[in-house]
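Q: Got a predicted model here, sequence first, then my questions.
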Amino acid sequence: MSTLLKSAKSIAPLLDRVLVQRIKAEAKTASGLYLPEKNIEKLNQATVLAVGPGFTDANGNKVVPQVSVGDSVLIPQFGGSSIKLKGDEEVVLFRDSEILAKINE
């Protein structure tokens, strides 16, 4: 699934979906050398941009997402639905249950 949108603000996640943006790895080493783009690994750390309202389970209980906008989280290396934004940016849509951990800084 790949869609070209103007910005992440135009995306409103539904149910228990969470919209995140991966934190970019440094393209420069500690000694000042620049790394080629293909050698920069994707980090598993992301920032939450938007959160859905939650859903109602089979017992009628409201289940709300465990994260909120602005949280730093750990996400799986693979999975989610990638969404391309204008300007070569990319955001990823995950279910709340797929997020591995919240990072307390």
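A: Received it, and whenever you're ready, just let me know what you need. Numbering: from 1, shown residues only.

Q: Please count neighbours and contacts with C-alpha atoms only from this point.
A: OK.

Q: What is the end-to-end distance of stretch 59-67?
A: 23 Å (C-alpha to C-alpha, to the nearest Å).

Q: Flag every buried residue along that stretch.
A: For stretch 59-67, a neighbour-count test (16 or more other C-alpha atoms under 10 Å) marks 65, 67 as buried.

Q: From the chain's centroid, how far away is that stretch?
A: In terms of C-alpha atoms, centre = their mean, to the nearest Å, the centre of stretch 59-67 is set 20 Å apart from its chain centre.

Q: ok, second structure coming up, stack it against the first:
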Amino acid sequence: MKLRPLHDRVVVKRLDEAESKMGSIIIPDSAKEKPQQGEVVAVGAGKRDERGERVSPEVKAGDRILFGKYSGAETKVDGQDYIIFREDEILGVLE
């Protein structure tokens, strides 16, 4: 199954952060925070402006992005977890 976002929506796969430990303290997975960066999987066609013309999105599939901790809607498709954002919820693109 393919997931195609509509309008200015962006589908993102959350990237796992590298495990880090300080000294001999090991933090269990249940206590770790979810990473706030991901890879864009699919992008909608863009939203329409006041004149009805479509404005193309600034991000594209394959971009690594930063997003807010509580933004987006989480979903699962074919066993894979994804987050769907509006383009204006994205904080920045990692280059």
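A: That came through fine. Here the structure is a predicted model, which is why all the values come from computation and not from measurement.

Q: mind checking which helix or strand the counterpart of residue 59 of structure 2 in structure 1 is in?
A: Under the alignment by TM-score structural alignment, residue 59 of structure 2 pairs with residue 67 in structure 1. Under DSSP states H and E, no helix or strand contains residue 67 of structure 1.

Q: cool, residue 13 of structure 2 as well?
A: Short version, using DSSP H and E: residue 13 of structure 2 is in strand 9-14.

Q: Please apply the same query to residue 74 of structure 2.
A: Using DSSP H and E, residue 74 of structure 2 falls in strand 73-77.

Q: Tell me where structure 2 has strands.
A: 9-14, 37-43, 47-48, 54-55, 64-67, 73-77, 80-86, 90-94 (DSSP state E).

Q: Which of the ones you listed sits closest to residue 2 of structure 2?
A: Among the strands of structure 2, the nearest to residue 2 of structure 2 by C-alpha to C-alpha is strand 73-77 (8.4 Å).
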